[in-house]
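Peer 1: just to be clear, the model below is a prediction. Sequence and coordinates:
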Amino acid sequence: MHTKIRFTGAGDSLLQSEWRQPGTANPIAPPAERPVVRRTLGPAALHLGARKASVAQERNRARDIVSAAKQELANTFEDVRFGRGLSVDKLWPLVSGIQASISRHPSAVLGVTRLKDRHEYTYVHSVAVCGLMISLARQMGLPPASHHEIGLAGLLHDIGKARVPTMLLDKPGPLTPDEKDIVRNHALWGYEMLIEGQRDAGSNSRLPQIVLDVCLHHHERVDGTGYPDRKRGEDISIYARMAAICDMYDAMTSARVYKAASSPAEALEYLASNPGKVDAEILRHFSVMIGIFPVGSLVRLRSDRLAVILDDPEGDSIAPAVCPFFCIQTKQTLPLRRTAPGLDPIVGIELPSRWNLSCWPETRAAILAQFSGEAATADSVMIDIN
């Protein structure tokens, strides 16, 4: 059961002079000292009617869209923080702009959001999660009518961080247990902010249930170790399970004051090697959507064979060379041969624990060595699978 928290303005817990933008050291002026002047974003600013063009042109459009979304999110965070109410009408066009860009060139928005200044991390991260969730929904074949709401859920998933002190968001060292508790409150705080904000804004700004659910539950984990409700498995909605992967991936691939950015391959490898934290089936869709497979990853091919991603400097990260070694249907090991990219498409990353692969790190290393010339024959590779 959740504790009800009412947000009536900056005076709830901090002095108005103490409020800061997430990721900055500069106080925000109180509402009375800062007139609210907002520009309206039209279709042209968000390139809503643009035709498909080159990747370079779409990347320039994506920069405009991300810049507009960043500013509108900063305004939204401030409005909710100071109890002005939440205007969903201003956010829907942003989601439409991001969705339109993804439909023209899926990589453009995601490429632009990879570059984050630490002073605006919270906002650009929210845009990135919005784009990742829309792309994932497309990859999973979810009804197109739901993509817009799923995107808005990504855009607002971290709004509760408006209540988290900046010094904790940007702390260079490890958080204390008490500080971790404060940061973890952002999921519940965000949910309460959205409920309170839409109540103040009236019936014209009702939020879809998907948005509220993702805000509250994007830190739940399928093994029950997440927060705030320690939900497990399918008790967590599919949208919150999608958000968990998108949120973790973008956070891992972003540089922060307290850590360097992981590569996309490293992030996918981490997610795949931690069974129980994220939904394995959704992760398979996500890895195909991202189109980057780390060397040595265990993958399933369309032919229902397990394979290892090979190191191929001249290859394609979207369709890399693989070495199939086990047939799922016949439950037989296979002769080790390099398979050319695209002949047997990858359908997703697999977890070694799912297939009871004994000594998987050693097996993987041996297969990779076989194709780097370090092992003489395929017979030198022993594969133990139960």
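Peer 2: Nice, thanks for sending it over.

Peer 1: for the rest of this, base every contact and every neighbour count on C-alpha atoms.
Peer 2: Noted.

Peer 1: for the stretch 251-386 of the chain, just list every one of the strands.
Peer 2: 298-301, 305-309, 322-327, 332-333, 346-349 (DSSP state E, counting those that start in this stretch).

Peer 1: out of these, which is closest to residue 278?
Peer 2: Across the strands of the stretch 251-386 of the chain, residue 278 has its closest neighbour in strand 346-349 (12.7 Å, CA to CA).

Peer 1: and here's the other structure:
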Amino acid sequence: MVDNFGSDKKSYARENLVKIPVGQVEIGMFVGELDRPWLGTPFLLQGFEVRSKSQIRSLAEYCQHVYVLKDGVPLKGPEVPVSRTMPPPPKKNVGTLLPMQRSRPGRAPQVIKPLVRARPAYEVLEPVRYEHAGARNVLDAGRVNVKGLLKSAQMGQMLDTEAAESVVDSCVGSILRNPEALLWMTKIKDMNEYTAEHCLNVCVLAIAFGRHLRMSEEELRLLGLCGLLHDVGKMRIPSEILDKPGRLTQEEFAIMKQHTVVGYELLQEQSTSLNTAALDVALNHHERPDRGGYPRGLGERELTEFSRIIAVVDAYDAITSNRCYAPALPSAEAQKIIFENRGTQFDEAIALQFIQAIGPYPPGTLVELRNGMAGIVLAGKVRFRHLPTVLLLRDANKQPMEERTVELDLTDTGTLSKEFLVKRTLPDGSFGISLRECRVQHEPVFL
């Protein structure tokens, strides 16, 4: 089976489609949209006519409902291949004018670059298993340093920007060797340390996403620094609002929204060596292309690329984390929310590329297979995004077993039973499986 993934550009207006359960799909119907991004499915075409029962069975495996073309609506032409190689073109961006921005002599005007850079893709330099121990050390040290940075911000002290840059450098190094290991570590969550973990996770996810976009190492370091410092203003928000377990009142939300301006002003007070991109992102990461964001209601053409990237990454990590007012959602649900809000809350091209980069089952995702066995996703596949490499840690009866590795893409060739396909994702701690306690063996033992 050919396996191509990529663009999720809409082909039909929603009023020309009707939502039906997968069980009602019949041969001859034209499926225009799914209830999830096309990327997380094995379908070659974005929009296709159902021509066999096997296609209906495949739809049932991945979707609960679909959107089919209404009777009498003509087809627009050939079905659209879902291609990895040609992302949707980014819309023109003229940059953001920051209030009270300090003069930086000799700084060149912003150059508009294509979203996916015209340079070779990064190669994996280290097997994911060998990178795991180092990635764990990087994240543990990073958490200590980030807590110190946020404490300084809370106390009104100068930030140790060199320490921040050191954290970013370590993250960039690990991600350039192999991004899968550090992405696994971002799945280890502690609700009591949410703000510090969130800042570090956004840093890691942004760098990994930048690697997917083929950004230069210099760009990766700057993007990572922007992610690390984006929420620093929250340290000046009263804790009774920041940590409130229920819904904020209108007055409380107005105070919470001030963290963007406060963060900008706080970073503005720092050493002149701090790149203005970090100030821009702190101020604008809650702005939206449709002008519905804050603090200034800017539009798409007024937002820099980095602020639009961090907006997506920030939302993804927040949605997949346990917060004082909302439980964590699975990665696929977070991606679905981002997908559904592309073009309004999130930059469309960036949202689609991010979904492509993360995949439906990112490293560190706990999964249960159809056969009842359970384990943790070790790494994704470039072509078969929905068929990752899984470390099996529980047998079909949910009893502990010796670690075994299974390559789910073998189900596509018939080498492996389809009973090894993912049935569902699980929260950390399910069946006694702990991401924090798991230590990956250097040498795989295959099932």
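Peer 2: Structure received. If you're wondering where the values come from, they're calculated on a predicted model, not measured in any experiment.

Peer 1: TM-score of the superposed pair?
Peer 2: The pair, once superposed, lands on a TM-score of 0.61 when counted by TM-score structural alignment, normalised by the length of structure 1; 256 aligned residues with a CA RMSD of 2.9 Å.

Peer 1: picking that back up, could you save the strands of the stretch 251-386 of structure 1 as a markdown table and add columns showing distance to residue 215 of structure 1?
Peer 2: Shown next, in a markdown table, are the strands of the stretch 251-386 of structure 1 (distance: least, CA to CA, whole Å):
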| stretch | distance to residue 215 of structure 1 |
| --- | --- |
| strand 298-301 | 31 |
| strand 305-309 | 35 |
| strand 322-327 | 38 |
| strand 332-333 | 45 |
| strand 346-349 | 27 |
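
Peer 1: and those: which comes nearest residue 148 of structure 1?
Peer 2: Going by CA to CA, the one of the strands of the stretch 251-386 of structure 1 nearest residue 148 of structure 1 is strand 346-349, 25.2 Å.

Peer 1: quick one on the thing from earlier: dump the strands of the stretch 251-386 of structure 1 into a markdown table; add distance to residue 65 of structure 1 and mean neighbour count as well.
Peer 2: Below are these laid out as a markdown table (distance: least, CA to CA, whole Å; neighbours: other CA atoms under 10 Å):
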| stretch | distance to residue 65 of structure 1 | mean neighbour count |
| --- | --- | --- |
| strand 298-301 | 35 | 23 |
| strand 305-309 | 35 | 25 |
| strand 322-327 | 37 | 22 |
| strand 332-333 | 50 | 14 |
| strand 346-349 | 31 | 24 |
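
Peer 1: just so I know, which of those strands lies nearest residue 83 of structure 1?
Peer 2: Nearest to residue 83 of structure 1, of all these, is strand 346-349, at 44.3 Å by CA to CA.

Peer 1: and that closest one, which stretch of structure 2?
Peer 2: Alignment note (TM-score structural alignment): strand 346-349 of structure 1 is unmatched in structure 2.

Peer 1: do the same with stretch 157-166 of structure 1
Peer 2: With TM-score structural alignment as the criterion, stretch 157-166 of structure 1 aligns to 230-239.

Peer 1: how about stretch 76-84 of structure 1?
Peer 2: Using TM-score structural alignment, the partner range for stretch 76-84 of structure 1 is residues 149-157.

Peer 1: quick one, strands of structure 2?
Peer 2: 17-21, 30-34, 45-46, 48-49, 65-69, 80-81, 366-369, 374-379, 389-394, 400-407, 422-426 (DSSP state E).

Peer 1: so which of those strands is nearest residue 170 of structure 2?
Peer 2: strand 374-379 (20.6 Å).

Peer 1: please identify the deepest-packed of the strands of structure 2.
Peer 2: Mean neighbour counts were taken over the strands of structure 2 using mean count of other CA atoms under 10 Å, and the top value, a mean of 27, falls to strand 374-379.

Peer 1: now do stretch 259-267 of structure 1: distance to the chain's middle.
Peer 2: Averaged C-alpha coordinates place stretch 259-267 of structure 1 at 13 Å from its chain's average position (CA atoms, centre = their mean, to the nearest Å).

Peer 1: try stretch 400-411 of structure 2
Peer 2: Offset of stretch 400-411 of structure 2 from its chain centre (CA atoms, centre = their mean): 25 Å.
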